[in-house]
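Enquirer: coordinates for the following, if possible.
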Amino acid sequence: MASGKKKKYSKRLIIGWREWVTLPEFGGLQMKAKIDSGARTSSLHAFHIREMLIDGAPWVSFDIHPFQNNRHHAHACLAQVIDRRKVRSSNGKQEMRYVIESTLSLGGDSWPVEITLANRDEMGFRLLLGRTALRKRFLIHCGRSYLVSVPPASH
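Expert: Sure, this is the predicted structure:
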């Protein structure tokens, strides 16, 4: 490896294959996220998705279950729609999904991330962070978890 590349990569924070992240625009909600470099797009578990117009722009209101294995605690969210895209899910099926943008905080850094809304009720993680959200920010240690985050006090 060229010395320039080694230096460039050595400045990146190493994160685990799962981490706790914060979504400040949704009331500072903390969620466990699966870090998935095999997925291009990030995906958030959402249900009761309702499209609406606010000042002529498309928005969605939706609910999320922020914690794994807990369908009792629901959190209401509102976000502007930035796109609708066909996304191929892990089971190979394509579906149209709303795309929103939200700030995401992890490892002391915050940045805007595009997130698709999907029913991930059957999936283990309520939030999947794809490689587009992670690009040029982190290196992933696939054998470790929670290298830069701790669970919220109430969880």
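
Enquirer: could you use CA atoms for every contact and neighbour count after this?
Expert: Noted.

Enquirer: for the closest residue to residue 152 other than its chain neighbours, give me its contacts.
Expert: Excluding the flanking residues, the one nearest residue 152 by CA to CA, 6 or more residues apart in numbering is residue 30, at 6.7 Å. Each residue near residue 30 by CA atoms under 8 Å, 6 or more residues apart in numbering is listed here: 20, 21, 22, 23, 66, 151, 152.

Enquirer: save these as a markdown table, and put in neighbour count and distance to residue 73 too.
Expert: Below are these laid out as a markdown table (neighbours: other CA atoms under 10 Å; distance: CA to CA, whole Å):
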| residue | neighbour count | distance to residue 73 |
| --- | --- | --- |
| 20 | 22 | 17 |
| 21 | 25 | 18 |
| 22 | 21 | 17 |
| 23 | 16 | 16 |
| 66 | 23 | 7 |
| 151 | 13 | 16 |
| 152 | 13 | 15 |
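
Enquirer: structure for this one too, so we can compare:
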Amino acid sequence: MKFLGSLVLATALTLPAATAFADETEKAEPPVPETLGFVEWVVMNDTGIRLKARLDTGAKTSSLHAVNVEEFTRDSEDWVKFQLPLGDHEDQPSEGEIEHEDVIIEFERPVYRKVLIKRKGAPSQRRYVVKMEFCIAGTKHETQFSLTDRGNFSYPVLLGRRFMRDDNILIDSAESFIAQRECEFNTLEQIAKQAD
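Expert: Here you go, the predicted structure:
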């Protein structure tokens, strides 16, 4: 009789531990990957600029269209300032009051690192890398962007493998603009007012 009571008590004491272990196991499961097309819209968080982005598994680091890139020092740290001319890629929705060529956005960011890019058939190029927040498929992210002039490319933003790995993204290379959710963005006129 006493033995049975002890057995019941021992079982009751072990149940919470088993439940806790089950909860930890469930939390450890990775999130379900999100599938996006090889081209999607991104919105740069601090400005509301909407840009076309190519998701490229051939690139490790993401890159962002930038011109007039200049390094400077702030509080003994390396910073970089650069411009994003909206006339180079006329993707920003407009109410027709302002031309894309009239809007140039200026950014200042701490230098995260510098990279030397080896290019086939061209001299190597040193690029600044900054961290920037953006929204894609209704979700905010932060990743490293190398700054380079992408004015001659179809897409001002290229998202590389580091972003895809860190944020659990899969790519459907046969589709574009398949994101189920959208990000809020500003019109060209709203962006021009912010820049003033």
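
Enquirer: now the TM-score, please.
Expert: Remark: TM-score between the superposed chains equals 0.81 [TM-score structural alignment, normalised by the length of the first structure]; 147 aligned residues with a CA RMSD of 2.6 Å.

Enquirer: any idea which element the residue nearest to residue 152 of the first structure lies in?
Expert: strand 29-36 (DSSP states H and E).

Enquirer: so that strand matches what in the second structure?
Expert: Residues 49-56 of the second structure are matched to strand 29-36 of the first structure when aligned by TM-score structural alignment.

Enquirer: just the buried residues of the matching stretch, please?
Expert: 49, 50, 51, 52, 53, 54, 55, 56 (16 or more other CA atoms under 10 Å).

Enquirer: wait, the first one touches residue 189, no?
Expert: Right, residue 49 of the second structure. No - Residue 49 of the second structure sits out of contact with residue 189 when judged by CA atoms under 8 Å, with a separation of 11.0 Å.

Enquirer: what's the offset of the longest helix along the first structure from the middle of its chain?
Expert: Assignment by DSSP state H gives helix 3-10 as the longest helix of the first structure. Distance of helix 3-10 of the first structure from the chain centroid (CA atoms, centre = their mean, to the nearest Å) equals 27 Å.

Enquirer: run through who's touching that helix.
Expert: With CA under 8 Å, 6+ apart as the test, helix 3-10 of the first structure has contacts from residue 139.

Enquirer: can you give me the strands in the first structure?
Expert: 13-16, 18-23, 29-36, 42-45, 47-54, 57-64, 75-88, 94-106, 109-118, 127-130, 138-141 (DSSP state E).

Enquirer: turn the ones you listed into JSON lines, including distance to residue 6 of the first structure.
Expert: Output for these, formatted as JSON lines (distance: least, CA to CA, whole Å):
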{"stretch": "strand 13-16", "distance to residue 6 of the first structure": "13"}
{"stretch": "strand 18-23", "distance to residue 6 of the first structure": "24"}
{"stretch": "strand 29-36", "distance to residue 6 of the first structure": "23"}
{"stretch": "strand 42-45", "distance to residue 6 of the first structure": "27"}
{"stretch": "strand 47-54", "distance to residue 6 of the first structure": "43"}
{"stretch": "strand 57-64", "distance to residue 6 of the first structure": "40"}
{"stretch": "strand 75-88", "distance to residue 6 of the first structure": "34"}
{"stretch": "strand 94-106", "distance to residue 6 of the first structure": "23"}
{"stretch": "strand 109-118", "distance to residue 6 of the first structure": "22"}
{"stretch": "strand 127-130", "distance to residue 6 of the first structure": "23"}
{"stretch": "strand 138-141", "distance to residue 6 of the first structure": "12"}
